[in-house]
Every structure is written in C-alpha cells, then in structure tokens.
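Enquirer: What follows is a protein structure lacking sequence information:
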C-alpha cells in the first residue's frame, strides 16, 4: 500500500521555483510513496465563517478538504513573501482547520519545505507555516526541513528535479513524511 502525500504550493505562478520543487517531489518520490500536486489553491475564496456552513461551503474549499482527507500526509512548499508565508497558504490552512478541532488537517502529519531567493531559503515563511499548521491541529513534523537559498540563481537554468543535491534532500524529506504517515496509520 502506497503512502499518499498531498503537496500544496504557496506560489500561484506557473514557473515558480517552489512549484518546480513540488514537481521534483512528484517525479522523484521513493517507491511506496505517491505525491499528488494539488491544483486550485488560487480558486479558494478567503476564509469566511459565514460561508463555512453545511450546504454553502464553496466548492473549491470543499475540494481542498476532500483531497486532504484522502491524503495520508501533507507537504507544504512555501516561498517567502515579505518575510512570511504567502496568503494563499494561510488561506488554505484556515479552510483546513475548520471545524475547530476536527478539520481536515487535524492530527495529519504535515511538513514544510521550500526555496526562496534570500540567503536563508525562506526559513521565516516555513517557520510561520509550521506554526499556523500546528495551531490548526496538524501533526507538524518539526524536524523535517529543507530550505534552499538563492533560488533565482540556483534554478535559473536547472530545474530542481535535475539538481542531484536537491533530489537527494527532497527524497529524504519524502521518506521522513511517509514514515510519519505510516506511524500515524498504525
């Protein structure tokens, strides 16, 4: 039985380096691990408790919750926007956190990785994403980290899927997430 990891990317730009990093995860997933790249975060309206009631949950938010419910674990790919996580990821976390205490992310193993132009690879955004996921009820894998600095130059001519060092590090992350998902299911 394969471990299903749902990948959520915090950049909506089609050529984003974090999207490319997620594509590398899909391509290089180890045996027994299936990584699915979630499409549609940009379609989800801002969280509004008035619309988060049975019968009127926006379809895009319901699709995200359903995809999360089918996954064994989540892997967030976060760029750093103005020193923190992008609004699209925060909004996804808000939808996944409800209903409080029983949201789609509750007790699910989650990890955060990413790349950014700066010298620290987006660690502030990744730390903020972990914090938000923890408050939302996710089982945050605090020791599972990958921050790749200098994305604009490092990936100017090389896709992350073709960078041997990145592939090795990303594969290690996927194995850690899969192990946590396997432990959670046991």
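Expert: Happy to help now that I have it. Given the structure is predicted, the values throughout are model-derived calculations rather than measurements.
Enquirer: C-alpha from now on. contacts and neighbour counts both.
Expert: Fine.
Enquirer: Look at the residue positioned nearest the centre of the chain and give its secondary structure.
Expert: What sits nearest the mean C-alpha location of the chain, by C-alpha atoms, centre = their mean, is residue 76, with 1.4 Å. Assigned by DSSP: H, G, I helix; E, B strand; the rest coil, the conformation of residue 76 is strand.
Enquirer: Hmm, it is touching residue 5, no?
Expert: No - shown here, residue 76 and residue 5 do not form a contact pair, counting by C-alpha atoms under 8 Å, at 10.1 Å.
Enquirer: Report the contact partners of residue 44.
Expert: Contacts for residue 44 were tallied using C-alpha atoms under 8 Å, 6 or more residues apart in numbering; they are 58, 60, 61, 92.
Enquirer: Mind checking which of these are in helices?
Expert: Judged by DSSP state H, the subset of these located in helices is 60, 61, 92.
Enquirer: Got another one to weigh against that:
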C-alpha cells in the first residue's frame, strides 16, 4: 500500500504553541500508511505580493511551500485564533498556495482545518475563516472535519495533546475523513 502524505501547516510561530503541540499529536497518531509532514518555515515566507511572484524569482521559502503542497496528497491547517480570525502567517501561506489563480498548489487538494485556542470556543472563528480562504484558493475543503479545543492554555498546561485521550480520539476522525476524501486509485 502506498503511503499518503498530509502536509500540515501550523499558524502559530510561538515556541511551545498548543497548536504546534496539536500538530505533533496528529503526527504521532497518524496511521501507519500516512506520513504527516509539518512544514516548519511559514515565518520565513514573505507576505504575498504579485510583484515578487514571478516565475524563476519566487522567494525560496514560498517555492518550497508550493512544492511541498504539490507533493502532498492532502493538507491540514492547524490554526490558533488571533483577534477572532486566522493568523497572518497561515493566511499568507494560503495566499501563496492559491496562485497561479485556478491552478495553485491547493487546487482540488483535500484540506481540513483544526486548532486550539485559549477562548471558550476553541478557535472556531479562525477555523471557519481558514476553511473559507482555502476553499476560495481552490482546495477541496472537508467541512465536516472539526476539532476545536477550547481553553488550550489551561487544558494543555500540564498535559501534551498527545496524552489527552479525548483529543487523540478526535484525531482518528481526521484521518478517517482524509482517507475518505482521497481520490480513487
């Protein structure tokens, strides 16, 4: 059986981010036939600007992101919520992946959105915004995949998400949905 690759983009750049920890928990709980790749350099990608998105001159970090997305079978966005919406780093990544219009690296790619946030709703506004942006960018957004962990700073203060039985159980559902969305071989 061929392994499938899930490119995972984490919207928080903060060391010790609960969203980074969630991505790690997802990676650790991936089925044997799934390779979860956490893309580490979102903070190095310049803000999207058509003037620098020129063939042969695309910034290296943006080109690497596009290549990783093109090689992946699906994409997982892991987002915190900043001021009620998606962080600029994650939105910027979606912007780079949306180009060229209609043929970007997200076009037709099964994409799920999950995350944690300090607030009582677990970042659902940011997740909704990320789903909307990814869908407009051409992704095949898996609207039914939901994992929003509220109160993350308290909940994960002493326990890593990989050790939270409820979170681990919900992670299994993410992989089931991604597997179901895969194109027939």
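Expert: Thanks, I have it. Only a predicted model underlies this, so the values are computations on that prediction, with no experimental measurement involved.
Enquirer: Superposed, what's their TM-score?
Expert: Here the superposed chains carry a TM-score of 0.97, computed using TM-score structural alignment, normalised by the length of structure 2; 184 aligned residues with a C-alpha RMSD of 0.8 Å.
Enquirer: coming back round to it: for the residue nearest to the centre of structure 1, give its distance to residue 90 of structure 1.
Expert: 11 Å (C-alpha to C-alpha, to the nearest Å).
Enquirer: which one in structure 2 is furthest away from the centre?
Expert: residue 56 (26.6 Å).
Enquirer: May I ask you to confirm that it belongs to a helix?
Expert: No - Residue 56 of structure 2 sits outside any helix when classified using three-state DSSP, being coil.
Enquirer: gap between it and residue 25 of structure 2?
Expert: Computed as C-alpha to C-alpha, the residue 56 of structure 2 to residue 25 of structure 2 distance reads 37 Å.
Enquirer: ditto for residue 141 of structure 2
Expert: Distance of residue 141 of structure 2 to residue 25 of structure 2, given as C-alpha to C-alpha: 22 Å.
Enquirer: Those two: which has the busier surroundings?
Expert: residue 141 (24 against 19; other C-alpha atoms under 10 Å).
Enquirer: Which residue comes closest to residue 124 of structure 2 once chain neighbours are left out?
Expert: Nearest residue to residue 124 of structure 2, sequence neighbours excluded (C-alpha to C-alpha, 6 or more residues apart in numbering): residue 148, at 6.3 Å.
Enquirer: So what touches the longest helix seen in structure 1?
Expert: In terms of residue count, the longest helix belonging to structure 1 (DSSP H) is helix 164-185. Contact with helix 164-185 of structure 1 is made by 3-5, 24-25, 28-30, 33, 72-73, 75, 108-111, 141, 144-146, 160-161, as judged by C-alpha under 8 Å, 6+ apart.
Enquirer: Out of the residues you listed, list just those in helices.
Expert: 24, 25.
Enquirer: Tell me the secondary structure of residue 153 of structure 2, please.
Expert: Classification of residue 153 of structure 2 by three-state DSSP places it in helix.
Enquirer: thought it was touching residue 18?
Expert: Yes - counting by C-alpha under 8 Å, residue 153 of structure 2 does reach residue 18; the two are 7.2 Å apart.
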